[in-house]
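Undergrad: when you get a sec, could you give me coordinates for this:
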Amino acid sequence: MSRELLILRHAKSDWGTGAASDFARPLSERGRKDAPRLGKWMRKHHLKPEHVVSSPAVRATETATAVSRALEFRVKDITFDERIYLAGLTTLLEVIASCPTEASRVMLVGHNPGLDELVEYLVQGELPLSDAGKLMTTCALARIELSDNWATLPRGSGKLLSLTRPRELP
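TA: Prediction:
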């Protein structure tokens, strides 16, 4: 069975809120606009996931919630996994391995640098960078096709279908 992994970096966060910690940092005004815009674009392109797993950090939670609402994915069905916050490649692969086997499309909402590492691991070859030379900019969505099950994702096992950034949306 072909599978699709949607890797979503949280939307732009607000560094000037005086949040008590990095974990508590919320979305900025731009982030609060970009997340639902991306979700509407995903709905238009029939990219609704069957399973959503997100970091519980405030900015990731707000992103996952806004995108899910726009996709008409039930917010109460989002799985919040503490392992995603500050996760590296190995931990992110473990999170993906724990996704339901029956789900053919999963969306993972998290943070850099872990998401950059994950995309670079799964997809061989040159990847499309932003004008600023970045891969997973805030609120970027990488669509990766996988043939393996969630538990076995060897290096280079994915095919990048698209990488969408908010600035590229109509």
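Undergrad: when you work out contacts or count neighbours from here on, use the C-alpha atoms and nothing else.
TA: Noted.
Undergrad: distance of Tyr121 from Ala11?
TA: Note on Tyr121: its distance to Ala11, by C-alpha to C-alpha, to the nearest Å, is 22 Å.
Undergrad: next SSE after the biggest helix by length in the chain?
TA: In the chain, taking DSSP state H as the definition, the longest helix is helix 29-44. Downstream of helix 29-44, the first helix or strand assigned by DSSP states H and E is strand 51-54.
Undergrad: what residues does that following strand touch?
TA: For strand 51-54, contacts defined as C-alpha atoms under 8 Å, 6 or more residues apart in numbering pick out 60-61, 64, 77-81, 84, 99-100, 103, 105-110.
Undergrad: please give the structure of this sequence too, so both can be compared:
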Amino acid sequence: MKNILLIRHAKSDWNNENLTDFERPLNARGFRDAEFMSSRLANKGLHIDCIISSSAVRALTTAQFFAQALSMDKNSLIQHRFLYGASESQYVEIIQEFDDSLHDIILIAHNPSISNVAHILCSQLELESMPTCCMIHIHFPLAKSWKDIQQHTGQLVSIEYPKLYTHNI
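TA: So this is what the prediction gives:
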């Protein structure tokens, strides 16, 4: 069995024209949401083997919140430069290349690709586009290897995003 949590990076800052898209940091809401959602995930007690994140600043910062909340060591956070700007088929290829000794993985990246990948992996998904800092947990009960991950082989476990809990933030 394999599990993947697809997470869209938290809300980013668009105010600095001198930064490239890749360099954009989180804004105040992004920091708040990343802290809140990572804490929610940590409270579920799920075991996560590693976090694979786009190396873009906003995704990596989001990933660092999750790694800290889950008490993961720094070697468990892997930057994957190809997740920035990758197509949906490239995302699926990246997932299929995960080490099979890993069973529960977080993948943190960007819209629209990450939302589209969620739809490719799980036919039960009704959310059209992932809001910022959205977590979609997909379970693959028949997958012994990440190579077994194919279109619509995943089962939706949960969808959470900050605006569901706005009154708590």
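Undergrad: hang on, the earlier thing: superpose on the second structure and give me the mean offset of the longest helix of the first structure.
TA: Averaged over the aligned pairs, helix 29-44 of the first structure sits 0.7 Å from the second structure after superposition, using mean C-alpha distance after the TM-score superposition for the first structure.
Undergrad: what helix or strand does the residue of the first structure positioned farthest from its centre sit in?
TA: In the first structure, counting by C-alpha atoms, centre = their mean, Gly18 sits farthest out from the average C-alpha position, at 25.4 Å. Secondary-structure assignment from DSSP H and E places Gly18 of the first structure in no helical or strand segment.
Undergrad: when Tyr121 and Ala11 of the first structure are compared, which one has more neighbours?
TA: Ala11 (32 against 17; other C-alpha atoms under 10 Å).
Undergrad: tell me which stretches of the first structure form helices.
TA: Going by DSSP H, the first structure shows helices at 29-44, 58-71, 89-97, 114-122.
Undergrad: out of those, deepest packed?
TA: Using mean count of other C-alpha atoms under 10 Å, the stretch among the helices of the first structure with the largest mean neighbour count is helix 58-71, at a mean of 24.
Undergrad: what's the average distance for that helix when superposed on the second structure?
TA: Its matched residues in the second structure lie on average 0.7 Å from helix 58-71 of the first structure after superposition (mean C-alpha distance after the TM-score superposition for the first structure).
Undergrad: in the second structure, what residues pair with the longest helix of the first structure?
TA: Under TM-score structural alignment, helix 29-44 of the first structure corresponds to residues 28-43 of the second structure.
Undergrad: tell me the spacing between Ala87 of the first structure and Gln124 of the first structure.
TA: Counting by C-alpha to C-alpha, the gap from Ala87 of the first structure to Gln124 of the first structure is 21 Å.
Undergrad: those two - which one has more neighbours?
TA: Neighbour count, other C-alpha under 10 Å: between Ala87 of the first structure and Gln124, Ala87 has more, with 19 against 14.
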